[in-house]
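**Student:** One predicted model, sequence on top.
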Amino acid sequence: MINNVKEIVEKVIADVKVKNPGQEEFHQTVEEVFTSLIPVLEKNPAYVDEKILERLVEPERQIMFRVPWIDDKGEIQINRGFRVQFNSAIGPYKGGLRFHPSVNLSIIKFLGFEQIFKNSLTGLPIGGGKGGSDFDPKGKSDREIMRFCQSFMTELYRHIGPDTDVPAGDIGVGGREIGYLYGQYKRIRNANNQGVLTGKGLTFGGSLARTEATGYGLVYFVEEMLKEAGKTIEGKRVVVSGSGNVAIYAVQKAQSLGAKVVAMSDSNGYIVDEEGIDVALIQQIKEVERKRIKEYVDRRQCAKYFEGKGIWNIKADVVLPCATQNDINLDDAKKIVENGTFAVGEGANMPCTNEAVEYFLEKGVLLAPAKAANAGGVATSALEMSQNSMRLAWTFEEVDKKLHDIMVNIFKDSRDAAKQYGFEGNYVVGANIAGFLKVADAMMAQGLV
């Protein structure tokens, strides 16, 4: 018998903090999602009776393993590998691998938990999972990265498969790393199961438009959100944090729709180009040469480089945080609002703290939440899986059209769910509710598993 749903939700959140000590990022995402679901639980008490929340926060499987490898000096190095298979109610586990020194169990669990709802929103049959390592690809030779990836896959291969768990890339894991990982998987399994990894090269089962998908999808969602408010991104001044895959292609798509992107960043600092970011130059520096963003100002005289943080001091109509989690805190949010920003699109996973999110919503800023707005990457990964299963390849235009349609549907589902439960215009709550309902109903239908 339910007495007070709010108290039940608060107890679940408190229990998560006790059972998972020190996992701050995981605590943060659970609190953000579950507090927004209270109206849904009040209308659907069966979700509470069946303890759907308690089951959702416990991964179906957590794998942590040693990754030994030899560097170019012949010295043995040891890293830690992770794969958290969170929820398979609607399909095989699907989520990226992140190679970065900050990676720990909390980061992987927060990403995997978010992935459950993000994947649900795509409308495609994929469950939630995430993985990675505290290995840092920066400064490593191609041979060192290959040896690490081979060692990583030598353990991971036994836990994944086209119908079980399909990893992809994330921070630190691009086409090069996916290629090495797939090569080792194929060698160990003696099988061309191309659908076991996504983000592959075009010569061995990759999909056109996959590289662009997360950034493009972000802008497609933001444009739908702006249209709903009677606005457009055309002619708007935009600031983008980050300079990786998501950021680069968000800039490219925004500028193709008539926006002017004036700033980008990396972990060392940020650039400002009042004439508009030269995407081709950024691609050359970051994707081909693998250098830092400060190189940009040496080749484009109108641009300026600033060491350290501070990109959110720059005035913009629209900001797109595409770097990493908790990129925008409450103080940053206040600066952004003060600068006249009316829309924020989350390209990274959880780039705004919960306090920043609340402040944006309180001030009437349009906010496109990550689990909806950056779902284009995993959606296109699922499209890559479909192409692999059918042994065919779609054109760039076909994939991009499917991606656009998926992002429009995600926006509509988030908008309609928010409206249905009395939160019109709050796409954060709307995305949480829409993503949750599909997963919860599937869990209920499959019994206590």
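**Tutor:** That came through, no problem.

**Student:** rest of the way, CA atoms for contacts and neighbours
**Tutor:** Noted.

**Student:** residue boundaries of the strands in the stretch 1-150 of the chain?
**Tutor:** In the stretch 1-150 of the chain, strands defined by DSSP state E, counting those that start in this stretch lie at 61-70, 76-87, 93-99, 127-133, listed in chain order.

**Student:** Rebuild those as JSON lines, extending it with mean neighbour count and distance to residue 34.
**Tutor:** Formatted as JSON lines, the entries for the strands of the stretch 1-150 of the chain read as follows, by neighbours: other Cα atoms under 10 Å; distance: least, Cα to Cα, whole Å:
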{"stretch": "strand 61-70", "mean neighbour count": "16", "distance to residue 34": "21"}
{"stretch": "strand 76-87", "mean neighbour count": "21", "distance to residue 34": "16"}
{"stretch": "strand 93-99", "mean neighbour count": "28", "distance to residue 34": "21"}
{"stretch": "strand 127-133", "mean neighbour count": "30", "distance to residue 34": "17"}
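
**Student:** Comparison target, given below:
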Amino acid sequence: MALNNAYLESVYEKVEKRNPGEKEFLQAVYEVLESLIPVVEKRPDLVEAGIIDRIVEPERQIIFRVPWVDDNGKVQVNRGFRVQFNSAIGPYKGGIRLHPSVCASVIKFLGFEQIFKNSLTGLPIGGGKGGSDFDPKGKSDGEVMRFCQSFMTELCKHIGADTDVPAGDIGTGAREIGYMFGQYKRIRNEFTGVLTGKGLSYGGSLARTEATGYGLCYYTSEMIKCMKNETFAGKTVVISGSGNVAIYATEKATELGGKVVALSDSNGYVYDPNGINLDVVKQIKEVERGRIKEYVNRVQGAEYHEGCSGIWTIKCDIALPCATQNEINEESAKALVANGVFAVAEGANMPSTPEAIAVFQNAGVLFGPAKAANAGGVATSALEMSQNSERLSWTFEEVDAKLKNIMTNIFHNSYNAAKEYGLEGNLVAGANIAGFLKVADAMKWQGIAY
């Protein structure tokens, strides 16, 4: 792959050399550098200050052992990660992912993306990410608690309300956040807003649970209104995943007049031509912690299909991938285009491959990238930080209104940045440029530490 810019080529070559085999991280870096070609041509001062050379290298990477004891009394060992990528505009902010796929490359890609996503919110938060290859699925509450306590025993040395504020992510919900917060408080003897996504009884924010899914729909609604003069009303929507993001994207898309006809999990997908019954999904996923295939046993007329990729062959107007990275490949993108999709917005982190994004853009499909479209979660986490700092609790309506305003601004800032740099309509480039420029200027003003 060629970046058609000698300076950016040299930066990427150094990243490749320092991070061999880290495909997810390299993919994320390449996409951003590609967007910055017109920026480096227009802003030589940023090249002179070495901003891009610095922004692709994490400020700090922490890898640690996480030993814990299972219900059989056997010692298990997992690996923990925290990448504190960039603090130019505020304390590190980013979730903790608990999933067997977690490795250095995945955490670095997520942390790198988080820099620009957090910048786009307009709030003073830097980029970071963490996690472990621990899998909470199939574990008892006791096993999850012992893992979380061990994980936080090490992590607490590196985080704080004004240093690094982790949140939830895949595998890390209210239960896990609660156990981690309890251990942090026990060790540090302080009650601070060190974690977000907390329960409402101990500092959590109303609307945080709904935030990423709602925010995705607010962004998508603004995108299709401004660029196509369209709305969700009467549109068929396909959403992948069936976790927190997918559930609340389904809720908001339905509220806005759309009909969501499909959801999925890591085993397969369900198709309900009458529209997904969200109450059934919430019972299966949030209460029973079951698999999505249970849906067809409770809703007449629904179909279950093994395998995840087939969900993108369902005819729809709007597609919202909310499962995991690289779930839409070139073939799936072509299927969506052939079936008439006119808008795709990413609820998961980097769910579309570069080849898939090219298919959408070449076909004139509106494409909202993850770092812009799914920023609602971290935006509301930052609002939770504000409430914790002020010892206040805002109403659901107050938080939701702030969230909608933030997502609307993210769209317009991305759209305007793309237009300013000669890439009108390219929201991928626009999000990267708008997010980068704020961080870059902060880094330039703060100088270089020798």
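**Tutor:** Perfect, thanks for sending it. No experiment lies behind these values; they were computed from the predicted model shown.

**Student:** care to give me the TM-score?
**Tutor:** Once the chains are laid over each other, their TM-score by TM-score structural alignment, normalised by the length of structure 1 reads 0.98; 445 aligned residues with a Cα RMSD of 0.8 Å.

**Student:** related to what we said a few turns ago, and the strands of the stretch 1-150 of structure 1 as TSV, adding distance to residue 404 of structure 1?
**Tutor:** As requested, the strands of the stretch 1-150 of structure 1 are exported to TSV (distance: least, Cα to Cα, whole Å):
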stretch	distance to residue 404 of structure 1
strand 61-70	33
strand 76-87	26
strand 93-99	20
strand 127-133	21
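
**Student:** Would you mind confirming that residue 112 of structure 1 is in contact with residue 98?
**Tutor:** No. Checked against Cα atoms under 8 Å, the pair residue 112 of structure 1 and residue 98 is beyond contact range at 11.4 Å.

**Student:** Counting residues, which helix of structure 2 comes out longest?
**Tutor:** Secondary structure of structure 2 read by DSSP state H shows that its longest helix is helix 396-420.

**Student:** so what sits against both of residue 112 and residue 98 of structure 1?
**Tutor:** Taking Cα atoms under 8 Å, 6 or more residues apart in numbering as the contact criterion, the common neighbours of residue 112 of structure 1 and residue 98 are residue 131.

**Student:** ok, residues contacting the longest helix of structure 2?
**Tutor:** Taking contacts as Cα under 8 Å, 6+ apart, the residues outside helix 396-420 of structure 2 that touch it are 120-122, 206-207, 211, 215-216, 218-219, 222-223, 372-373, 375-376, 379-380, 383, 424-427, 429-434.

**Student:** now with 6 Å?
**Tutor:** 120, 206-207, 218-219, 424, 427, 430-431, 434 (Cα atoms under 6 Å, 6 or more residues apart in numbering).

**Student:** what does stretch 272-283 of structure 2 give?
**Tutor:** The contact list for stretch 272-283 of structure 2, computed with Cα under 6 Å, 6+ apart, reads 259-261, 302.

**Student:** can you rerun that using 7 Å?
**Tutor:** The set of residues external to stretch 272-283 of structure 2 that reach it, using Cα atoms under 7 Å, 6 or more residues apart in numbering, is 259-262, 295, 301-303.

**Student:** Same check on stretch 294-314 of structure 2?
**Tutor:** Taking contacts as Cα under 7 Å, 6+ apart, the residues outside stretch 294-314 of structure 2 that touch it are 264, 266-272, 280-281, 293, 332, 335-336.

**Student:** ends of it, how far apart?
**Tutor:** When the termini of stretch 294-314 of structure 2 are compared using Cα to Cα, to the nearest Å, they are 20 Å apart.

**Student:** before we move on, what about stretch 239-248 of structure 1?
**Tutor:** End-to-end span of stretch 239-248 of structure 1 (Cα to Cα): 12 Å.

**Student:** Can you tell me the closest non-neighbouring residue to residue 366 of structure 1?
**Tutor:** Counting by Cα to Cα, 6 or more residues apart in numbering, residue 366 of structure 1 lies nearest to residue 343, which is 4.5 Å off, once chain neighbours are set aside.

**Student:** can you check residue 335 of structure 1 too?
**Tutor:** Across the structure, with Cα to Cα, 6+ apart as the measure, the residue nearest residue 335 of structure 1 apart from its sequence neighbours is residue 313 (6.3 Å).

**Student:** Counterpart of that neighbour over in structure 2?
**Tutor:** When the structures are aligned by TM-score structural alignment, the residue of structure 2 matched to residue 313 of structure 1 is residue 313.

**Student:** Now do its match against residue 335 of structure 2, distance only.
**Tutor:** For residue 313 of structure 2, the distance to residue 335 of structure 2 (Cα to Cα) stands at 6 Å.

**Student:** What of residue 326 of structure 2?
**Tutor:** 16 Å.
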